[in-house]
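Peer 1: the following block contains a protein sequence and its predicted model.
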Amino acid sequence: MSTPRTTGAPDDLDARPDPASPWAPGLRGVTVGMLLLVALNAFESLAVTTTMPAVVAALGGVELYAMAFAAPVASSVVGMVASGTWSDRRGPASPLVLGVGLFVAGLLVAGTAQAMGTVVAGRVVQGLGGGMLSVALYVVVARVYPAALQARVFAAFAAAWVLPSVVGPALAGFIADTVGWRWVFLGVPLLAVPALAVLRPALVRAGAAPPATDPTRLAGDAATSGARDTAPGG
């Protein structure tokens, strides 16, 4: 039987039994906002594969072609590490807001670039922001959703990556052929900012509530357990 949440967070769900679904009233908007951010991050990670030949044809700089793919991957790792540490110490609100801000800024830089080097720079900033927001979203799940619902939310995150992998390249090609390659970058902020706005109540709640399952500590727990199991006599 569900029991009322007593975290003291400023949300009307605190006075009700735990919801039975991520789509329950009070969580529906949070779920939609998070899935939209995940899908937009996935779309930009995959759609650029289709768009980059048009970018090089317009701006030149073919020697930077591979860097446009490798640079955001490297910067996203930095963003993930920074966001995990920050979220563990201060909560996920600030790293998520900064992550979305950097993600959007990188897209704007790449979408308005007049040289391939600027595109790469924008992609670095975009990757840094994408890494930060992805980890912060996992911490939001741990702090806002009951433990019984967290696996369902993570499964929805996986689905939000699968759909862009199927339709993203074709959609990016269509956009590049019709309105221009720049809008593959510039169109995403039009959805990312409203998605963050929808998440604002959840960020307030996540900052006030203790983590139900803190994902930034799971790796450490697993490592400790593994070391104990493999020690002599463990």
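Peer 2: Looks like it came in fine.
Peer 1: okay, CA-based contacts and neighbour counts for the rest of this
Peer 2: Fine.
Peer 1: how many neighbours does the closest residue to P92 other than its chain neighbours have?
Peer 2: Of all residues not flanking P92 in the chain, A136 sits nearest, at 5.1 Å (Cα to Cα, 6 or more residues apart in numbering). Using other Cα atoms under 10 Å, A136 is surrounded by 29 other residues.
Peer 1: host element of A136?
Peer 2: helix 116-144 (DSSP states H and E).
Peer 1: report all helices and strands that that helix contacts.
Peer 2: The contact analysis (3 or more Cα pairs under 8 Å, 6 or more residues apart in numbering; DSSP states H and E) places helix 116-144 against helix 28-59, helix 65-90, helix 93-111, helix 147-178, helix 200-208, helix 215-230.
Peer 1: could you dump these to JSON lines with mean neighbour count?
Peer 2: Listed next are the helices and strands packed on helix 116-144 as JSON lines, based on neighbours: other Cα atoms under 10 Å:
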{"stretch": "helix 28-59", "mean neighbour count": "20"}
{"stretch": "helix 65-90", "mean neighbour count": "19"}
{"stretch": "helix 93-111", "mean neighbour count": "24"}
{"stretch": "helix 147-178", "mean neighbour count": "16"}
{"stretch": "helix 200-208", "mean neighbour count": "20"}
{"stretch": "helix 215-230", "mean neighbour count": "12"}
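Peer 1: this is the other structure I want to compare:
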Amino acid sequence: MSVPPVRDELFGRSHRSVTIGILLLISLVAFEQLGVGAAMPAVVADLARVEDYAWPFVAFVATTVVGTVLGGRWCDARGPRLVLLLAPAVFGLGLLVAGTAATFPQLLAGRLLQGLGAGAQGVSVYVLIAQVYSERARPAVFGLVSSAYVLPSLVGPPVAGIVTQYLSWHWVFLGLLPLVALAVLLVLPAVRDLSRPQEPALPRRGLVPAALAASAGIAALSWSGQHPTVVGGILAAAALALLVPALRRLAPTGTFRARPGIPAVVAGRGLISGAFFAVTAYLPLMLTATHGWSLTAAGLPLIAGSLGWSAAAAWQGRRPDLSRPMLLRIGMVAVAVGTAGMLAVAPGWGVAWLAVPLWLLAGIGMGLGYSALAALLLAGSTSEDTGYHSSAALLADQLTQATFVGLGGALLALLTSPAVALPVLVAVLAALAVIGALVAPRTAAR
């Protein structure tokens, strides 16, 4: 019997609306995360002091952690139906509260709601993909999901800047509300048909306290990453001390040792995310402060990385029969080479233009590796633990990004010069990606 093309499963009559709805939900959250940075100077000028600049970002990150954990627990216990409807509603309410803010506390309240909704929504989308699409189609779904993240990275900041300049920063939030409603309407037919777990997951003790502790720790790391001072470095160390015991509760047993199966998948998500996104955070500073590039020129490697990610994710999606652990190893090696190559860019004597091809290579690695990890996560999960595993993987993303961005801030505070501090950070991140390449074969579903 012939196998129907994967594209027919994604965009045929039965799944077309839910596929588009998933992509729209993800794009909206990604746009809000990236676009709000362009509007934030105007927001702070209207409502607060420059010293308060980091708090809207910290507020979003803090409740994203809580939403991720609680959303995953609910999906495993009662299915994703309610979360898929409630999470976008909470995110939309956060947009409304922030978009109508006349005071800084109201803005922070809106950002808290946005983070809570975004975290729960991210987990529920993974569970929805697991229930709606066949295992053969999932690599293509995750290829599209990658594009839904990448496109906002290209258009989000300039669009938000134009809206802020010619209308108002309020519309950076309010303008997304109709699209949130549209996305919910598109996924609604699929949500009605979702099943509840036949054997709901057993309660996991201590999840809520651990989620709150992880929220506080990741928020502190995020704040310290935006404040490269000695105080920021001390706060980052304290946050890590808080996070380690919390994550032992929130992650599958064996994650820190990369035990074969799902623990290695979760560890792999943290390793590849930490390496790629921490370099991405400091690459513009590397090029402007050390090599004198303009802000516009310093964005070129980031664009190259985004395009490489999108192209590689689309390529792997059309090849569902390839080994996902093999693709993951190739992706990890590409990220490791791209990151290690920055050692020839970061010092004062470095060759700045190498950043563009190096980060294109790293983006290709992310397109292969990130998509492979998502497919492996669902392949190794059951209907009773997909939410838990998905929330653990998303938390690994958030933790490692915050940890190594915070480490970069601490190094800048201690070593003072980007030309000295950033090569040290790059060396650490390259080692992280190399470890990821060694872990890759352990991610095969058991």
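Peer 2: That came in fine, so what should we check first? Not measured: the values here are computed from a predicted model.
Peer 1: okay if I get the helices and strands packed on helix 116-144 of structure 1 as a markdown table plus distance to T118 of structure 1?
Peer 2: Listed next are those as a markdown table, based on distance: least, Cα to Cα, whole Å:
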| stretch | distance to T118 of structure 1 |
| --- | --- |
| helix 28-59 | 10 |
| helix 65-90 | 10 |
| helix 93-111 | 6 |
| helix 147-178 | 19 |
| helix 200-208 | 32 |
| helix 215-230 | 33 |
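Peer 1: skip the chain neighbours and tell me the closest residue to the equivalent of F104 of structure 2 over in structure 1.
Peer 2: Alignment note: F104 of structure 2 maps to M116 in structure 1; criterion TM-score structural alignment. Using Cα to Cα, 6+ apart and skipping the chain neighbours, the partner closest in space to M116 of structure 1 is G61 (5.4 Å).
Peer 1: and the one you found, what is it in contact with?
Peer 2: Contact analysis of G61 of structure 1 by Cα atoms under 8 Å, 6 or more residues apart in numbering lists A115, M116, G117.
Peer 1: rerun at 10 Å
Peer 2: Residues in contact with G61 of structure 1 (Cα atoms under 10 Å, 6 or more residues apart in numbering) are V55, A115, M116, G117.
Peer 1: out of those residues, which is most surrounded?
Peer 2: V55 (25 neighbours).
Peer 1: thought that one was touching T112?
Peer 2: No. Applying Cα atoms under 10 Å as the test, V55 of structure 1 and T112 come out as separate, 11.2 Å apart.
Peer 1: what residues are shared contacts of these two?
Peer 2: In contact with both V55 of structure 1 and T112: V119, R182, using Cα under 10 Å, 6+ apart.
Peer 1: quickly find the element holding the most centrally placed residue in structure 2.
Peer 2: Nearest to the geometric centre of structure 2 sits D397, at 5.9 Å (Cα atoms, centre = their mean). Taking DSSP H and E as the criterion, D397 of structure 2 maps to helix 386-415.
Peer 1: now that helix: buried residues?
Peer 2: Residues 386-413 are the ones in helix 386-415 of structure 2 that count as buried (16 or more other Cα atoms under 10 Å).
Peer 1: repeat that for stretch 9-18 of structure 2.
Peer 2: By 16+ other Cα under 10 Å, the buried positions in stretch 9-18 of structure 2 come out as E9, L10, H15, R16, S17, V18.
Peer 1: where in structure 1 does stretch 77-90 of structure 2 fall?
Peer 2: So stretch 77-90 of structure 2 is aligned with residues 89-102, judged by TM-score structural alignment.
Peer 1: next one: stretch 117-136 of structure 2
Peer 2: Counting by TM-score structural alignment, stretch 117-136 of structure 2 falls onto residues 129-148 of structure 1.
Peer 1: buried residues in that stretch, which are they?
Peer 2: Those would be 129-146, for stretch 129-148 of structure 1 by 16+ other Cα under 10 Å.
Peer 1: where do the helices of the stretch 301-446 of structure 2 begin and end?
Peer 2: 324-341, 355-379, 386-415, 418-439 (DSSP state H, counting those that start in this stretch).
Peer 1: between those, which gets nearest to V159 of structure 2?
Peer 2: Across the helices of the stretch 301-446 of structure 2, V159 of structure 2 has its closest neighbour in helix 355-379 (22.7 Å, Cα to Cα).
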